[in-house]
Structures are given as structure tokens and as C-alpha cells.
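Asker: Following is a predicted model, sequence given first.
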Amino acid sequence: MARKAKIARKTRETEITVELNLDGRGNGDVKTPLPFFDHMLTNFARHGLFDLKIRAKGDVEVDFHHTVEDVGITLGEALKKALGNNAGIKRCGSSDVPMMDSLSTVILDISNRPYFKFSSAVSSFAIESVYSSLKKGSVEKTFDVGLMKEFMKALSNSAGLDLHITLHYGEDIHHAIESVYKALGRALGAAVTVDPRIKGVLSTKGKL
């Protein structure tokens, strides 16, 4: 059975569609108002070997937060739907990913009991400029560690992930954030892997 899902979400602030294939080839087709965010989500898909298509519109002239958080919520819903009853999956995954001056660790459990822990040695105020010239004039906006954290928290809550992220260090904020998204993809890719030895759900309780 194909492990695919398509989820649409529309609010007064955002309009988002996510298509996810867990058994893909790592093809990312992501278009949001935030080019840097697109780049991060494409890396996530590539390293997790998921096929991921995202289309998102949002009130970025107000703030990036609404769009970033709602993409996390919608992606989480797609992940949960694609997994179905979680039968046969390894459930847990972890990955350490370096990128030049940066190093990140992601450890997760598809437990259906959301919990999120984020630890960073990189300041939330360290920023990478990614978008400017918004429709209300030339206003420079930024994508920072805090926004990444909000995306991860939304994903954890929506998908039911026990998600622990450590950003150990980083000098270039681009490298630091990218190492986290790559590690997330690899950890999740490992967790959703089907093992034929696992009958039903990998839990002594018999369900998650």
C-alpha cells in the first residue's frame, strides 16, 4: 500500500497544500514566499528520501511566523496520514549531520505522544537575510533559529513526534539551520523504514 498523503489547510493567514510520499526518491518541489525556507524543506526531503510537494501562500508582509508554523502543521498532518496505523515501521530514528562549521543532532520517536525539546548553542538572534522588497515597500525580513524552532514544534505536535533537536554549534547561521533540516530528514527517513520482522506496531502495548 502506497504511503502517500495530500493535505490542504486554509486559514485567514495562510493557504497551504502538502503532498508527501514516504517511499520516494528525495524529490522536493517546494514553493513558499520564503526562498530560504524552500531550500531547507528541499534538503529535508532529499536527505529523508521523501517526495515532497508544497505550495504555500501567507501574510509574510505581517510576519514569517504564520507561514512557517502552518507549513509545519500541514506537513505533520500529511506525515501522520501517510503512516496510517504505523504498522511495521522502526519508529525511532536519529542522525548527526555536520555542515562545515556547524553540527546538529536530531533524535525522534513516532510515538503519537508529541514532545518537543530544542537546545541550541547558536543565538536565536543570529540571522540570515532571505527575503526583501515586500509589497508594502522595501522591508528586509529574516529567517532565524527561532523560526526554525517554531516549525519543528508545529511538526512535532501535528505528527505526534517525540522530537529532540540539538544544534551543538555553528558560526554561519545558514549552515547551522541547514544541518538541522538535513538531520531531521535522515532521522525521520530511518524512523519510517519498514522492517519485515516487525508485526503490527512496534510497542509492547500493541498500539500507539
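Answerer: Perfect, I can see it now. Numbers count the residues shown, from 1 in each chain.
Asker: contacts and neighbour counts: CA atoms only from here.
Answerer: Fine.
Asker: Next secondary structure after the helix or strand containing A56?
Answerer: Using DSSP states H and E, A56 sits in strand 51-58. Next in sequence after strand 51-58, counting helices and strands by DSSP H and E, comes helix 65-83.
Asker: now what about that next one, what contacts it?
Answerer: 3-9, 13-14, 16-22, 37, 56-60, 147-148, 150-160, 192 (C-alpha atoms under 8 Å, 6 or more residues apart in numbering).
Asker: Run through the helices of this protein in chain order.
Answerer: With DSSP state H as the criterion, the chain has helices at 35-48, 65-83, 145-159, 173-191.
Asker: And here is the other one:
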Amino acid sequence: MTDQGQMPPFAAHIKRTTGETAVDLQLRLRGTGEANLDFPVPFLRHMLHLFAVHGRFDLTIQATGDVDVDDHHLVEDIGLSLGQALYQALGSKRGIRRYGERHTPMDETLARAVVDLSGRPAFVLQAAFPAQRVGSFPTELVAEFFKSFAYDGRFALHLAVLYGDNTHHMIEALFKAAAAALREAVSADGDAVPSTKGVLA
């Protein structure tokens, strides 16, 4: 059980290996935005680079998977591993803000992300992407990635594309908004666990 008297480590290292994927992921929540990403899903690499920069997270991922079948398993397992890293890095959650919210424009698109590091997983995405793919990346995997991230990170993540026309812009705005909202949620705010229950688990 987590010692609620300890401050969070704000860093974690996750290794996950299955018959479909292998993921080695390191996350530092209070970093400089450095990203070292090596896995065979180019569009997700691009999005997670933006995620690291706009969240000011240091993120290293080395991963392989059965992308000859499709990208689904690897995208899902990277999201899952990132969620586990977030949960581990937050530890007791003592001294964090807990909540974060950001509206982010990307040219004609506006996206919103709202985060509660509650210890209770929830995920909502309101978005209608005009295109089924961006390059070779299926846009239905955006929801799969964020759902895995939220559920294994044990936090509430509400995402919405308020308006827009370009699918790439919509997805990019979502990743940037999520990163900025998380940056706010993990930022320093006193030295207590931000809950009337005294615990966020």
C-alpha cells in the first residue's frame, strides 16, 4: 500500500511483454519535454512527441509489435504502459493539483481536455473524425490509445473536439490539450493529498 506520507516520485519505468508486443517505457512528469521514441507507428510517434513537449514530460519508449497484422495491439499497449507509468509516478499524489483543463486550438480546430487524477478510471471522447486514416494510422485507434491510458492510469479523462475540419489537426489538438491538462494536474499545489478522503487511490 502506498505511504500517504511520502511525496510522489514523479518518474516511472514500465516494461511490458506479451505475445503481441514488447514495450519499454520511461516517464518523468516534471521534465523538459525530451522525447526519445522508437516504435513502428509513425503517426503515434509524432503525437507522443507533441505530448511530451506540451506536457513538459520526459518520455522514452522502445517498443515492437505485430504491426504486420495492424497497429492496434501496439497502440493499445503503449497507451496502457503510459497509464501504468503515470499511476506509478504519481505515487501518493501528495502535493499535486489533481485537476487540469485546457482548450487547445490547431488552426481551424479547437479541442478540450479535462483531467481528474482521482484514482478512478473514466474516459469520454466526443469527436467525429472526417477521415478514417491519417497516413497509414486508423483514426479509431485514437480512442483506443486514450482509453488504455486513462484506465491503466486510473484517472478521469474527458476529451472533445469542439469543432474542426481536418482530421490531423483534430487529433493533434487532442494530444496537445491532454498533455497540457495533465501538466496542470501534476503541478505542485501544497503538500497534502487533494481529497477530503485523504487518499486518491
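Answerer: Thanks, I have the structure now. In this text, all values refer to a predicted model and were calculated from it rather than measured experimentally.
Asker: Narrow the contacts of helix 65-83 of the first structure to just the buried residues.
Answerer: Burial of these was assessed by neighbour count (16 or more other C-alpha atoms under 10 Å); the buried members are 4-8, 14, 16-22, 37, 56-58, 60, 147-148, 150-160, 192.
Asker: residues in contact with the residue nearest the centre of the second structure?
Answerer: Nearest to the geometric centre of the second structure sits F149, at 5.4 Å (C-alpha atoms, centre = their mean). For F149 of the second structure, the contact set (C-alpha under 8 Å, 6+ apart) comprises 79-84.
Asker: Who wins on neighbours among these?
Answerer: The most crowded member of these, judged by other C-alpha atoms under 10 Å, is L82 (29 neighbours).
Asker: What's that one aligned with over in the first structure?
Answerer: Under the alignment (TM-score structural alignment), L82 of the second structure pairs with L75 in the first structure.
Asker: The nearest residue to G135 of the second structure once chain neighbours are set aside: neighbouring residues, count only.
Answerer: Ranked by C-alpha to C-alpha, 6 or more residues apart in numbering and with sequence neighbours excluded, the top spatial neighbour of G135 of the second structure is F43, at 7.6 Å. A count of nearby residues for F43 of the second structure, using other C-alpha under 10 Å, gives 16.
Asker: What residue in the first structure is paired with F43 of the second structure?
Answerer: Alignment note: F43 of the second structure maps to F36 in the first structure; criterion TM-score structural alignment.
Asker: And for A111 of the second structure?
Answerer: With TM-score structural alignment as the criterion, A111 of the second structure matches S104.
Asker: ok, now S187 of the second structure?
Answerer: With TM-score structural alignment as the criterion, S187 of the second structure lines up with T193 in the first structure.
Asker: Compute the number of surrounding residues for its match.
Answerer: 16.
Asker: got the contact list for the nearest residue to it once chain neighbours are set aside?
Answerer: Nearest residue to T193 of the first structure, sequence neighbours excluded (C-alpha to C-alpha, 6+ apart): I89, at 5.4 Å. By C-alpha under 8 Å, 6+ apart, the contact list for I89 of the first structure reads 191-195, 198, 201-202.
Asker: if we go to 7 Å?
Answerer: The neighbours of I89 of the first structure, taking C-alpha atoms under 7 Å, 6 or more residues apart in numbering as the test, are 191-195.
Asker: could those be laid out in a markdown table, adding distance to K207 of the first structure?
Answerer: Compiled in a markdown table, those are given as follows (distance: C-alpha to C-alpha, whole Å):
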| residue | distance to K207 of the first structure |
| --- | --- |
| A191 | 16 |
| V192 | 16 |
| T193 | 18 |
| V194 | 16 |
| D195 | 17 |
